[in-house]
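**Q** sharing a model prediction with you, sequence too.
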Amino acid sequence: YTVGLAATCWAIWLARNRATFEKKQIKTPFEIVFSLCSFLLYWTGLQQGEDAKELRTGAEMIRTSTLQLLKMCGAVKQPIQ
């Protein structure tokens, strides 16, 4: 849980810094969630054994759930088939 909490805080901190210092507006909170997922996936390399596997699985679950939520909200346009 510590790694997840650290990634969450780091993603929020970076989004806040971009908004404050670079004047880049946060368009959607999903940006922060995807940033969180990228940190978690990157940090799996720092873990060993079962911890790395659990962290990767958790990050993938968060990303998949967020993508599904985006689709339900209509924020992601479906490609025409």
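**A** Cool, the structure landed.

**Q** C-alpha only now, for contacts and for neighbours.
**A** Fine.

**Q** burial measure for the closest residue to L41 other than its chain neighbours, as a count.
**A** In this structure, L41 finds its nearest non-sequential neighbour in R56, 5.8 Å apart by C-alpha to C-alpha, 6 or more residues apart in numbering. For R56, the neighbour count with other C-alpha atoms under 10 Å is 20.

**Q** which SSE is R56 in?
**A** Taking DSSP states H and E as the definition, R56 sits inside helix 50-73.

**Q** and that helix, how far from the chain's centre?
**A** Centroid separation between helix 50-73 and its chain, computed with C-alpha atoms, centre = their mean, to the nearest Å, is 8 Å.

**Q** structure two is appended below for comparative analysis:
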Amino acid sequence: MSGRTIQIFLPFGSPRGIKIAEITNRTVQAILIPRNKIDEAGQRSEVKNVGVYFLFGQDEDDANPKVYIGECRKLL
């Protein structure tokens, strides 16, 4: 198996902020958006594409981890 290169871009310069990762020579991107950076994420063109998203959290009653998986269409 050959190796791959993953590039991680920090659009606002902070490793604690939004991260955009992609495998070079592919069209797939992964975007990590911390909850407190949702408003800033709206400024990025990458979040306006078709995609699948994952929302992570915990159940209020028993603190078990939860995930919601959704899909979105391209915004015009």
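**A** Okay, I see it. What you are looking at is a predicted structure, and each value in this text was computed from that prediction instead of being measured.

**Q** drop the TM-score for these two in here.
**A** Remark: TM-score between the superposed chains equals 0.29 [TM-score structural alignment, normalised by the length of structure 2]; 41 aligned residues with a C-alpha RMSD of 4.3 Å.

**Q** show me what the helix holding R56 of structure 1 is packed up against.
**A** helix 30-43 (3 or more C-alpha pairs under 8 Å, 6 or more residues apart in numbering; DSSP states H and E).

**Q** flag every buried residue along the helix it packs on.
**A** For helix 30-43 of structure 1, a neighbour-count test (16 or more other C-alpha atoms under 10 Å) marks 32-41, 43 as buried.

**Q** now these in a markdown table, with distance to R18 of structure 1?
**A** As requested, the buried residues of helix 30-43 of structure 1 are arranged in a markdown table below (distance: C-alpha to C-alpha, whole Å):
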| residue | distance to R18 of structure 1 |
| --- | --- |
| I32 | 11 |
| V33 | 15 |
| F34 | 15 |
| S35 | 13 |
| L36 | 15 |
| C37 | 18 |
| S38 | 17 |
| F39 | 17 |
| L40 | 20 |
| L41 | 22 |
| W43 | 22 |
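
**Q** out of these, who's nearest G4 of structure 1?
**A** Distance to G4 of structure 1 across the buried residues of helix 30-43 of structure 1 (C-alpha to C-alpha) is lowest for L40, with 7.0 Å.

**Q** what's near enough to touch the residue nearest to the closest one when sequence neighbours are not counted?
**A** In this structure, L40 of structure 1 finds its nearest non-sequential neighbour in A59, 6.0 Å apart by C-alpha to C-alpha, 6+ apart. Contact analysis of A59 of structure 1 by C-alpha atoms under 8 Å, 6 or more residues apart in numbering lists 37-38, 40-41.

**Q** before we move on, what about G70 of structure 2?
**A** G70 of structure 2 neighbours (C-alpha under 8 Å, 6+ apart): 52-54.
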